Structures are given as C-alpha cells and as structure tokens.
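Visitor: All I have is the shape, not the residue letters:
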C-alpha cells in the first residue's frame, strides 16, 4: 500500500473517478452566470415601476408620452451587454490566473488544473503552495502550514504524516504530499472560493450611499404620487389627464439611470483593467483603488524583478569547504526558492553528492534554511545578520556590501544536533562563518517612474521588506523614493499601534520585517485614518494582504497570495499599478458626477409635484417633455461623464457631498420652473401647451447650467458635450415635426423671455450658493497638525 500511495493514482483510476463525479468540479465564481446577469438587469424595482407607469400612459394618454418606456429596454440592454463583457474578461483572466496543482500519477509528477484533481489524488506540496482540497498528509519534509485563514491563528502548524490539512491553508515552509479525501463542494475551499471570488457590488461606501438614496426616494414617491393624482384630478377634471399628469411627475422622480451608470462604470473598469492583464476578483476593489493613500510594497517582486543573479562568493574560512557545502545545499533542495535557484545557476561548483541526514526548510520567521550531511556536518544558509555575530568582521563586510543594493547572505556551519530544535538555535553564538554569498537583484526598469507617479498623486509609498534594511534602502534611494536614505530595522519598532504608527508616518523604508509585523504595520496605518493597499507575492505577505484595505498580488506569486488578494497583476509589472489606481479614481469620481445629475432631477421633480399638489394646478409637463429634457441634460451626458478620464483622489463622505450639490440645484430648478409656469398661466391668451413650453424652457436652461457646473473642470470635450445638448434642444424647437411631436409651442415671446430671465437669475443664485458652500466646508475643515503638514512624505 505504501508503494501504491507513493506512486499515486493510475490513469485508469483517474478516469473512473471522473466518470463517478469525484472530481474537484467547483464552479468558477469569478462572475455571475448569464441568467443571473439578465435577471439582475431586467427584474429590477425601477423597471417594474416604470413598466407600470408606461402601461398606464398607453391606456389613458397618447403613445408619444410613453417614450420613457424605452428606458427599460435601454437600461436593461446596456447593463446586460456591459456586464457580459466584464464576465468574459473575468472568466478568461481567472483561467490564466488560476494556480495549477502538482499531482503524482503513475509514479510521475504532473501539473493539472484545480478542477482536474480527483478523489484519492496524491498532491505534491512546496513552499508557497495553496492547499486546494482537504486530505491527510502522506509524507512531510519539515512541512509547516499556515491555517490563519481557517482558524485566525498566525503561527505555522507543523504537519506530520497522518495529520489533516484543509483547503484554504497554505505551505509556509518545507514540503511534502497529501492524499485528497474531500474534493469539489465537499472541500472547505468551495465555500472560500464562493465567497472570495464573487462578482458583487456590495460592501462599498459608494453602493451603500446609492442604496440609501433609493430608499429615501421610494418612500417619497408613494405619498407624492397620491398627492399629485388627486390634484390633477381636481384641476383637469378627468381621470386620463390626472393619470398622465401624475405619471409625468413620478417618472421624473425615479433616478432610473443611476444604478445603470454605476454598473456600467464598474464593468467598464473591469474590462479596461483586464486588457492590462489585471484580474479584479472583487468589484468593490475598484472603489478601494480610488481611496488608497498609502501603498505598502515589498521590495522583492515589486521594485525588483523576480529572480536574482549570483554576483560572487566570498570565502571567510580556509578550513571550511564553503563552496562545496553551498553546492550540496543547492543540489539537495527539492523545492528551491529564488535565492537557491540563483546559487544553483551561478555557482559553477559540481555537486559533491553529500548524503543528507536532515533538513530545516526556510521560513520567514527564522530567515535561514539548512541541512545536515553524513560526515560533513550541519550547515545553515540565510540572512547575514542572523547567522553572524554583531562583532564578526564578516558581518560588517556584509552590511557594507548590502548598503550598495546587493543582497548578502551567509553560509555557516553549526553544531551537530542543532536542527533538533531549529527555532531555539542561537546561530550568532555557535555558528562558524564559512562564506558570504552576494546576490545581485534585478531592479525593474519602470519602478522609478511608477514611484514618481504615486508621489504626484499624493499616495505615500512604504517599502516593507524582510531583507536587510540597508540593502533595501539603497535600492529605494536609487529609485528616488523620498525618505529612503534612513531605512528602519523593523526589529527595533515599538509594539503599540500608536507608537508604531508614528514611526511609519516619519519613514518610508523598513527591513527585516516579519510576517506578523507586516500585518501590524498595516493595522497601525489604518488606525491613523489611512486607506492602505498592500502588494506582495510571497507567503509572508498573505496576512498583511488579507488585512489591508486592498490586497494586490503579483501573478507569479504564490497561490496563497493570489487567493486572498482582491486584485492580481497577471503581468507581474509594478508599472501596472498607476493604471489600476487611475481606473479606480476614474470610476468613483465619475459616479459621483452622475449621482449629482440624477439626484438633482429627483429633487426638482419632487418639489414640483409637491408645489403642484398644494397649489392645485395642472402639472406643467407632459411625460414627453420630461423625457426630452432628461435625455439631453442627464441621460446622454451621464453616459459620457461616467466613462471620462478622472484622476481626482476619492474622499470619504459621498452621501453628504452629493446632497450638498443636488438639494440646492434641485430646489433652484424646481422653484424657477414653477415660477415661470405660474407667471405663464396668469396670461389669459395662452393655453396649457404654451404654458408647459414656458416651463420646459426654464427647466432646460437651468438643468443645462447644472450640467455645466457638474462638468467642471472644463475642457474642450466637456464644453462641446454641453453645447451639443443645447444645439439638440434648439433643433427640436426649430424643426416643425419635432416641435409638434414633443408638444412644444414657443409662440409667446413674453412668456419665453420671462422663463429665460427666471432661469438665468436662478442660475446665478445657485452658483453663488454652491460657492458659499465650498468656502464654508473649507473653512470648517480642521487644519492638519503642523507635524503632518511639514512631513516630506505627505
């Protein structure tokens, strides 16, 4: 049985299990299904409400007044098409970014997709691998598993043959193999993937704010509609006229395009980032991108490219066979990391074929690995400042080399029996230094430009690395990172979040950071009000990625980091991050513009309906009037504004900020329109169509001014958009059949000039009101402390 277990399943056994449905066939949840997309975009409360109003207009009025019914088709079609595009992008990228699994079948190792794992498969594990299914350990070589995603405990758990491992955990040290006992929906990973990879708009300040608006509007619609219907019945004297008037008021209250434009902006953001090979695993991540003001990056894989080159080996003792021991360590490592691969490729020393009697895998906590050889002693290989004593001249040489940006490791012989308790080994007191191994890191050519971008965008970059702080600081300084000239050794950091936060604010480069410290540093920055993004590619970054406001993983990183990150950079390029942050700012800033437009319309429609109901006059518009005005001042412009470039950093307070604009703008529009309409009705020579034309002119002019204010800062295309909408309205007034179709009759010059004068006056008052609000908000905003304003990092 041991021989069979070591060889894994046969091809015939794999086929039998697949046929029996015992494969790891968890459905990929990178996006909603087609049916869910269609239902979510068609079966909405607004479509139901607008559809009901459309039927009422067709039953009691003219079909021209039912033009707003096209909103249902347009909203649903655009929403479905855009989300299907996003779905295709996400699904394609999810396949590319999926972590493969190494299994042993017929005695040979092969790589398969996660869904191809079957019950009974022997799965081979190495450092950084994520455990995809549940099972029992079959073999272990210093196997340590991080189960923090399952238990919340950060300490690695040693695993021996027979111990259980669960999906959702990952290997932090050593290696081994386990037998798959629970696959598919029976495995714990099924629930993790279902939750972590769902295409959702939930859990975001933006969407919660929009939901709040929609709830308020829903509660206001019912009593306003009743009031409006009763008043129209009394003033018009007939049910059909009352229904048409009430529908005209209610339709305008509904911000039917707000949710649509929000969905489109998010979906287009996913597609745009997908073209840059950036996988967005959770849609709220796009909002998080816009709010980031501190970016924590690891040096390895971010500022430097994956992989290193061996520069030289400096012998420290003629009595110790350092190069031979180094060659033996490299040859005996079944799962070499980037450091050991560089040694293997650049050493040029033949394998001495020493017999290994024991090993200690590398861990980020110990910062060294080792092996014991029969007749050749025990050897440790790792960080120079961990294996060499403070007074050792070799350590001073290592620090001198590290200050130039090189990575320096030490090889030392330790007493036999030291590996029985590797965590208790005091290497600096007992190790015999044998050699310094100098590695040259590959700095990314676009790293300096990327750092300059973040400095220009007020995003503070913190380099948090497990490497020597002097070496990390030298690389960061060469790239022009402010504050890199005084790196901090994380082993000297205070424990408290407050004290640690002060040090983090004042410095930008930190070395010798443990995985637990990375997590604590993220929390310390968050406690000081920062929105923190964390990038990483190694297993030591997982805890910090999970706790950061936004976790970003490199595509070449371990399966564990890709599993917990909200965004995966599949091209492994640090230079992609500016595009990622820029896309988030574009989406969030533009949605706020769109929300201002739609909620202004809601406010003025509610005000008009209430005034009409209280005064007891006929509603000033037919539904077709409001369809035309809304399309030209809100619907069409919103589509372009939602997808326009925008680099402004997001700020908290979405709801009050939108209300501070939409409420005065809506009141100005509603009050000016009602005033113009009431003055027109006082003229006995005009009828309803003439009076409604006067109201339409007043509302269009003021709504166009609101659009102009929202479109700031002005540039050629925004001004051209506003001018095009004005020209379109003039075309409707100038072309006879369009004028008749929309029931517009600008025949009374006195009324029309009065409406224009009222609209211009209201525009001036609105502009002054918004200016005063801007000044007041700036005045009441608390001043930053002197220490913060003078900090060069800010």
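Guide: Looks like it arrived, so ask away. Computed from a predicted model, the values in this text were never measured in an experiment.

Visitor: Going by C-alpha atoms from here, please, whenever you check contacts or count neighbours.
Guide: Fine.

Visitor: In the stretch 551-700 of the chain, mark out all the strands, start to finish.
Guide: 567-569 (DSSP state E, counting those that start in this stretch).

Visitor: wait, the stretch 351-500 of the chain
Guide: 356-360, 368-373, 377-383, 407-414, 432-443, 460-464, 488-489.

Visitor: which residues touch the last one?
Guide: Strand 488-489 is contacted from outside by 468, 469, 507, 509, 510, 511, 512, 513, using Cα atoms under 8 Å, 6 or more residues apart in numbering.

Visitor: which of those residues lies closest to residue 193?
Guide: residue 513 (29.6 Å; Cα to Cα).

Visitor: Quick one: neighbours of the closest one, just the number.
Guide: Residues lying near residue 513 (other Cα atoms under 10 Å) number 24.

Visitor: that's a strand at it, yeah?
Guide: No: per DSSP: H, G, I helix; E, B strand; the rest coil, residue 513 lies outside any strand segment and is coil.

Visitor: Tell me who's in contact with it.
Guide: With the criterion set at Cα under 8 Å, 6+ apart, residue 513 makes contact with 464, 465, 466, 467, 489, 490, 491.

Visitor: Deepest-packed of the strands of the stretch 351-500 of the chain, please.
Guide: Mean neighbour count (mean count of other Cα atoms under 10 Å) peaks for strand 407-414 among these, with a mean of 27.

Visitor: Could you name the helices and strands sitting against that strand?
Guide: strand 377-383, helix 384-387, helix 393-402, strand 432-443 (3 or more Cα pairs under 8 Å, 6 or more residues apart in numbering; DSSP states H and E).

Visitor: and here's the other structure:
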C-alpha cells in the first residue's frame, strides 16, 4: 500500500514536549512504597506495644520472657509485609504495552523510537503486526484494520479509516497508515487501564473481618483491665520488673495467634488447590472462593476453547458442498479459526491456487482462484448482492437466531472470472451458491457439568461478553444455563445505578458489553450483598476482576489479566473452582473451631487474672507460663484446622462463639481460681508456720531466687509460683479436654455438638498429655516455663477439681444454661 507520509514534529519540538511532561511515559507504581509497607506491618499499634515490652524485658535480662512476648507478633508482621511486598512487585511490573520500537515521523523522515519516547503530537506509522502505543486518530492517506479483542472482547477485527480513533493496546492486523499521538502516557487508554489494574483492592474475607472484630474487642477489654491492674500495682509498690512482666502477660491475652493460624491455613490451602489446577496469588482468595454465590464469566476462552466447531453443512445447487468446503479450507494459505475448523472436520484435497484474497473484516469474505474456478467463503449478506439466485429467506435467519456463525460457500458463474478488478483490488464476480455452513464456538468439555454443580450448590452464573448477545445466549444454553432475555451493552448505557441493578438482577446473559460495563455489573451485584467471582482472560476483563471479591484468570489469557487476578486457572478450566471452593470451606470450618479454642483460653485467663487480683493474691501468670499456650492452643488449633471437613460457613459464628466461650470460660476460670487460691494459701501458711521441711525450702529458694528467713517477700513469691504451677496444670488439662468437647470422639463428650466419629482429636489429646507431662516432670522444661517440679499437693487439688469441672461444664453446655439465663433462646 502506497501511503503518503505526513509532516511530523521536529527534534526541537520533541525535546520541548518531553521537558513539558508530554511523553508516553509508562504509568508509575502503586501508591505504597516499601518503607510504608514495612512500617505499617511491623510497627503496628499492637506490635509496638509488644516491642516496648520485649525491649524492657531484654534490658532486665529476662530473655525467655522477651522471646515469648515478642516472637509471634514479629512472625505475623513479617508474613503480612512479605505478602504485600510480593503483590506490590507484581503490580508494579504490570504493563499493557510491549517495548518493541515504533516508527515516528520526525524532521521530515521516518525514524524508530521506543514507545516511551513518543510525545504528544508525534506522527506514528502503523502497519500490520504493530501494536498501537498511543491514542489518536488515523490521518488522511491510509486505513488500518485493528484487533481490539484484548481491550473489548470483540473477536472480529475493526476497520479504522481517516478520522477514526485508534486506542493504545490494540494490534494492527491489516492495512497501513499514520496516527496522530493525541493522548500519551497516563492519559492514554492503555495508561488508564494499567493504572486501574495496579490499584490495590484486596478485600478482607468475612472470616478475616470477624476475627479482626474479635481481636479488636479483646484488645479493648485488655486495655481496660490492664489500666486497673497496673494502677493497683503502682499503689502496692510493685517493682519495675514485676510491672513489665504483668504487662507482657496482659498483652499476651490478645489472640494474635489467630492471624498466624489463618495465614498458615491459607498457605496450605493454596498448595492443595494448586495441585488441582488453580494457582492462588492472593492467599485469602482460598477462603473467599467458598463464600461465592455469583460467578460472572467471559465467554471466549473461558466457557469456550477459543476454537470453532462445525455444526451443519446444507448443500445448495446440487453440488458436494462438504467436499468443496474441505478443499477450500486446505487451499487457503492464510489460515484462521474458520478454515482450521473446516479442514479438521471435512474431507477434501487442496486445490492448486492461482490467486488468493485473504479474509479481512472490511471485505467479510475470502477467496481462491483455482483451475476449478473462483471460490468464495464469506458472510451471506456480503455475498448476497452478487448471487445469481437469492438464498432461501429462512435458511440463514434460523441458524443465526440460534447463535450460530453462518457462512456461505459460492463459486463464480464464469469459471475464468477473477477475484480482483482492473486496479488489483478485491472484487466479487457473479456467484452461484454452493452451500451454507453453520459453526459454533466450541464449548469446553467440562463446562456443562461445572455449571450444573454450581447451580446445585446455590451459585448463580452470569455471562458477560463482548460478542453478539444472540451468540452468547446460544452458548449459554449449550452450557446448561437459561439465558432468558439477553441484555445488549448499548442498552446499559446511561442507566443509573438503581436501573442497572434491576437489569442485573433479572439477566443472565450480557452481550456487546464494554470493560467499564463489566465492572459496573460486578459492582451492582456487590451492592446487593452478593459475593462475586469474575472469570476472564483478556485485558478487557481486568477492571471487572479487580472489582470482584475474587478475580480469576485463565493461564492462556493476557499477562495483565493474570497479574491482577487472585487465582489463575493453570489448565484453563473453571471446573478447578469446585475443589477450590471445597478447600475454602474446609479452612473456614477449621479456623472456626480453632477460634473457639483461642477465645476460650483468652477469656479464661482474663477472668482468672481479674478474680485473683480482686482476692488480693499474687499475679497468677508469668510471661514464660503463657508460653504453655503452644501446647494448649497452638498445636491443637493447627491440627484441628488441618483435619477439618468442608462445611457451609457458619453465618452465626460470633453468636455461637459467645454461646460456647462464655460458659466454658466462666466454669474453667471459676475452678481455676479456686485451685490457685487454695494452693496459694496452703503454701503461704506452710512457710509461716515454720514446719516446712528443709528440702522443700531449698527447692522454693531455687525457684524464686530468694532466701528463706532473709527476704521478706519469700513466702509470697513461693506461694505465687506454687499456685501458678497448680493453675497452669489445671488449665492445661482442662484445655485438652475442651478439644474433645469441640470435636467429640464419642457420646461422653457430646455436650456441645454431635460426635464426629473422628478419632484423631482423641489421639492428639493423648499426645499433648504426654508432652505436658514432660513439661511438668522434666526439670529443664519446668524451669523454662517458670513452674515448680512435680508436687503431690498440686495433683491432689488439680485432679479432683478437673473431674468436678468436667461434670459442671458438661451440664452447662448440654442444658444450654447460658441461653436460658440470658434468654437467648427467646430472641428472634
């Protein structure tokens, strides 16, 4: 094509525009820098408190206490920061435009330039195979045909003539011309889309929000309790070390380990889901998938394979249309989806081709000239004006109404007729119809079954496509959906949110929708409380993926879509979402059970601290004793989460937590306080009577670091550590039994819920009992955790109390006494 070269900018003009910021500079990174990410995650309000306490304990030489107090908070901070930094690096590297050089007209001649060096007002040459890098009109003297499917989802190329706009990110597939660079950099379509795709839009899941609420509530209660207890410590003249230790224990009441447990469960779930065809890029998507009740999906590349399937061939005029179509498809040197599908489905031998007119959307037909004559394959309405006899009126309409792609094969009436005019341009001679061929997008083999299983699970599907609504509706019907009345994208233009909500609520299929409309449809569903997954493969889907709760991309899709997605389907099959949904539900079930264990421990410790403080006895815990929660909470919750079964999320989780945790904490704290008080008084009285054996005195001197008869507070310190040992023993054993209440292996423990039939929790409890016995009976371990060695008085108090505690808690849970006392069973 001979295209006149327009005048371009001069080098001086380019330099001036570049200094003025008018260059096609790629959009910048995300808003949060690395320093901000580290500061907000590592030095959060809670972590700052822990670090101050840890520094004070280190300064006083309390290494064990400092490690226990600070360790978990620091691990959580590192995990959170690493995850956000990983997401930032992926988004910052996201670019819609390629880096291949383009040709610009400057100083009267054409010169190559990097896309980033193009400035506003430049003249850019566009040829077949080039990516358009800026926005602006086609200049006079040429035309181009561009593939906009990456941006709009429209599968057919579009012809752009002088004055028509080219958008950055599209690809020229035919023709040649020049474009004026009107919008560059962040102002271009590709720049705006890239900036939108880089926007950080991570949603907290319902479980994360509930856990966050619980942790904040506990923090508020701990702050109030800490103020009262520390005020009392100041009035009683506690040492600085004692104040710091008390503060460390109180801060340890915050169930921060729940966040760590969730991160661990998400990571394991992501690994399991990856083995089933779904790569999780945003870890909380593992849980989010389980809440989804609406799946919005693109058509091409998601429901379909991207290939065409032959549906029907109707001979016209008495010729062997099938054989002719097979020969035509094999003879075309420029293959496309249509000819590839015909060649794969029909027999035939390639003709010797003398001339060929490749398919172009501006022509809407392609043709070959052979020794058998000229043959043409194209859209019926494009060939109809040249037919010697018109086609039957219903032949095309019925097939097109079913969403099929209908093509007409025809041959020239004159065997010697060419397919070009005197100037060499493509032109049709008089034709006679040979056959009609109907083709359809090839449905992925697993789609129909997946749609059925989603529907059985209460998940609705909506198809959002850039293709013709009739075609999309026909495909939806093949997939097992009721398409109803499809909604064309142009009909959605100008609708306010309320009107759009009404359309979205009643519509299953949307066709000819733009990327912005896909995003609005997803936002409409979210406004109405739906939990939305968006599945797509093109850049045109990126905004909708960002707007959804869970964005899912196909591996074969565009790099931009994969980068912004929460989940990537590595086998291009959205059937992988089904096992992912089951895994998400298993994680929710496991973390919910673990939350019961965590909060029961927190509430019990808090009530014991309050009760013992009110009794005027020594503080019931030291920071190292709080470290025993590794056995009573940490290890059990880890295994309970791993062993959980997939069940529907508990929508009344917070209420059920209260129904279990409050009675469990009240009963456990009541018995624990009694054990503590009895042992405290017994030990204190033993040292004041003067009848304590010398070997016992020597043992307590080693425990406390004080001297009997010399240090005035020896008896109080000895009574405190002795009572703490009894309390830790009782609460530890009760915590193990509490696991059996939550996962009953038999009817004996089925006071809160029905027996599970799973014996693994019972085996876990047995192993924990062995480990706890080692803590009590191995001197190195008991010293590390700030406990005395095994003593008979401890067990003679703890074991009977444990039996009574079991009976009391079983009755309270079985009879739902809390519900009856508070009238919860009467609430609507």
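Guide: It's in. Worth saying up front: this structure is predicted, and the values here are computed from it rather than measured.

Visitor: Need the TM-score between these chains.
Guide: The TM-score (TM-score structural alignment, normalised by the length of structure 1) is 0.68; 704 aligned residues with a Cα RMSD of 6.1 Å.

Visitor: can you give me the helices in the stretch 701-828 of structure 2?
Guide: Along the stretch 701-828 of structure 2, the segments classed as helices by DSSP state H, counting those that start in this stretch run 714-742, 760-777, 779-784, 792-814, 817-822.

Visitor: Now render those helices as TSV, adding mean neighbour count and distance to residue 149 of structure 2.
Guide: Output for the helices of the stretch 701-828 of structure 2, formatted as TSV (neighbours: other Cα atoms under 10 Å; distance: least, Cα to Cα, whole Å):
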stretch	mean neighbour count	distance to residue 149 of structure 2
helix 714-742	24	54
helix 760-777	16	53
helix 779-784	15	66
helix 792-814	16	61
helix 817-822	13	59
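
Visitor: Quick check: PyMOL command selecting the buried ones in the contacts of residue 513 of structure 1.
Guide: In PyMOL syntax, the buried subset of the contacts of residue 513 of structure 1 is picked out as below (16 or more other Cα atoms under 10 Å):
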select buried, resi 464+465+466+467+489+490
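
Visitor: To residue 666 of structure 1, which of the strands of the stretch 351-500 of structure 1 lies closest?
Guide: strand 460-464 (38.6 Å).

Visitor: re earlier: can you tell me which of the contacts of residue 513 of structure 1 is closest to residue 575 of structure 1?
Guide: Closest to residue 575 of structure 1, out of all of the contacts of residue 513 of structure 1 and judged by Cα to Cα, is residue 464, at 18.1 Å.

Visitor: list the contacts for that closest one?
Guide: By Cα under 8 Å, 6+ apart, the residues touching residue 464 of structure 1 are 296, 297, 298, 299, 509, 510, 511, 513, 518.

Visitor: now do residue 440 of structure 1
Guide: Counted by Cα under 8 Å, 6+ apart, residue 440 of structure 1 has contacts 308, 309, 310, 311, 405, 406, 407.

Visitor: If you rank these by neighbours, which is first?
Guide: residue 407 (26 neighbours).

Visitor: wait, which of the strands of the stretch 351-500 of structure 1 is closest to residue 603 of structure 1?
Guide: strand 460-464 (39.4 Å).

Visitor: how big is the offset of that closest one relative to structure 2?
Guide: In the superposition against structure 2, strand 460-464 of structure 1 averages 5.8 Å from its aligned positions (mean Cα distance after the TM-score superposition for structure 1).

Visitor: wait, what's in contact with residue 568 of structure 1?
Guide: Residue 568 of structure 1 neighbours (Cα under 8 Å, 6+ apart): 97, 278, 279, 280, 281, 552, 553, 554, 555, 562.

Visitor: Please point out which of those structure 2 shares.
Guide: Contacts conserved in structure 2 for those, counting by both residues aligned by TM-score structural alignment, their matches' Cα atoms under 8 Å: 278, 279, 280, 281, 552, 553, 554, 555, 562.

Visitor: Excluding chain neighbours, what is closest to the second one?
Guide: Spelled out, that is residue 279 of structure 1. Counting by Cα to Cα, 6 or more residues apart in numbering, residue 279 of structure 1 lies nearest to residue 568, which is 5.1 Å off, once chain neighbours are set aside.

Visitor: corresponding residue for the one you found in structure 2?
Guide: For residue 568 of structure 1, the aligned position in structure 2 is residue 568, judged by TM-score structural alignment.

Visitor: Show me the helices in the stretch 451-600 of structure 2, by range?
Guide: Under DSSP H, counting those that start in this stretch, the stretch 451-600 of structure 2 gives helices at 469-478, 489-492, 497-506, 515-527, 542-547, 559-564, 577-615.

Visitor: quick one: the fifth one to structure 1 mean distance?
Guide: In the superposition with structure 1, the aligned residues lie an average of 6.4 Å away from helix 542-547 of structure 2, counting by mean Cα distance after the TM-score superposition for structure 1.
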